[in-house]
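Asks: what's the 3D shape of this:
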Amino acid sequence: MIIRVGVGDIAKELEIELPPDAKVDEIKGSIESALNGDLSVLWITDKDGRQVGVPASRITFVDIGTEVTPKIGFGAN
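Replies: All right, here's what the predicted structure looks like:
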């Protein structure tokens, strides 16, 4: 699963690949807490165990989705 976070005054969004066992409801809860002002920093742990901190006041958008792999060959439609 991939999460993209827009950060104010930065042209490119952060793209973080989450571990396969990541729970979407827990991630959404953390994001909502950060956006509501309950957290000053949104911490996200990627698939390699690295932690990324984003100041909650600078978050412009969050996109949670699956990784899209391009289709190649005869099966591509």
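Asks: going forward, measure contacts between C-alpha atoms and count neighbours the same way
Replies: Will do.
Asks: chain center to stretch 23-43: distance?
Replies: 11 Å (CA atoms, centre = their mean, to the nearest Å).
Asks: how about it: buried residues?
Replies: 27, 30-31, 33-35, 39-43 (16 or more other CA atoms under 10 Å).
Asks: How much space separates Gly8 from Ala56?
Replies: From Gly8 across to Ala56, the span is 10 Å (CA to CA, to the nearest Å).
Asks: Please give the structure of this sequence too, so both can be compared:
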Amino acid sequence: MEVKIGVQHAPREISIESVQSAAEVEKAVADALSGAAKLLSLEDEHGRKVLIPADRLAYVEIGEPAARRVGFGAAL
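Replies: Below you'll find the model as predicted:
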């Protein structure tokens, strides 16, 4: 699951491939924004944790990873 996170006052977004489902990521974001958790905590595909202060979240984009194209053809 590809997750892109915008952080206030940061020039770039954080992009991770998470092993968590979309529902799990959405619940973690909702908990962080509601004040139930002070940090948004997500785990990437390598087992590393990403922690972001809830009060610094600008946006969270949840989506499936794009399929990587292989080869030299320009066919779509």
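Asks: Overlay them and tell me the TM-score.
Replies: Superposed pair, TM-score by TM-score structural alignment, normalised by the length of structure 2: 0.86. Supporting alignment: 74 aligned residues with a CA RMSD of 1.5 Å.
Asks: which residues does the nearest residue to Thr66 of structure 1 once chain neighbours are set aside contact?
Replies: Among residues not flanking Thr66 of structure 1 along the chain, Met1 sits closest, at 4.5 Å (CA to CA, 6 or more residues apart in numbering). Neighbouring residues of Met1 of structure 1 by CA atoms under 8 Å, 6 or more residues apart in numbering: 17-20, 22, 64-67.
Asks: Those in strands, which ones?
Replies: With strands taken from DSSP state E, the overlap with the contacts of Met1 of structure 1 comprises 17, 64-65.
Asks: Which among those residues count as buried?
Replies: 17, 64.
Asks: how about the ones in strands among the contacts of Met1 of structure 1 in a markdown table, adding distance to Asp48 of structure 1?
Replies: As requested, those are exported to a markdown table (distance: CA to CA, whole Å):
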| residue | distance to Asp48 of structure 1 |
| --- | --- |
| Glu17 | 9 |
| Ile64 | 18 |
| Gly65 | 18 |
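Asks: Closest to Lys47 of structure 1 out of the ones in strands among the contacts of Met1 of structure 1?
Replies: Using CA to CA, Glu17 comes nearest to Lys47 of structure 1 of these, at 5.9 Å.
Asks: so the closest one sits right up against Ile3, yeah?
Replies: Yes. Glu17 of structure 1 lies in contact with Ile3 (CA atoms under 8 Å); the separation is 6.4 Å.
Asks: joint contacts of the two?
Replies: In contact with both Glu17 of structure 1 and Ile3: no residue, using CA under 8 Å, 6+ apart.
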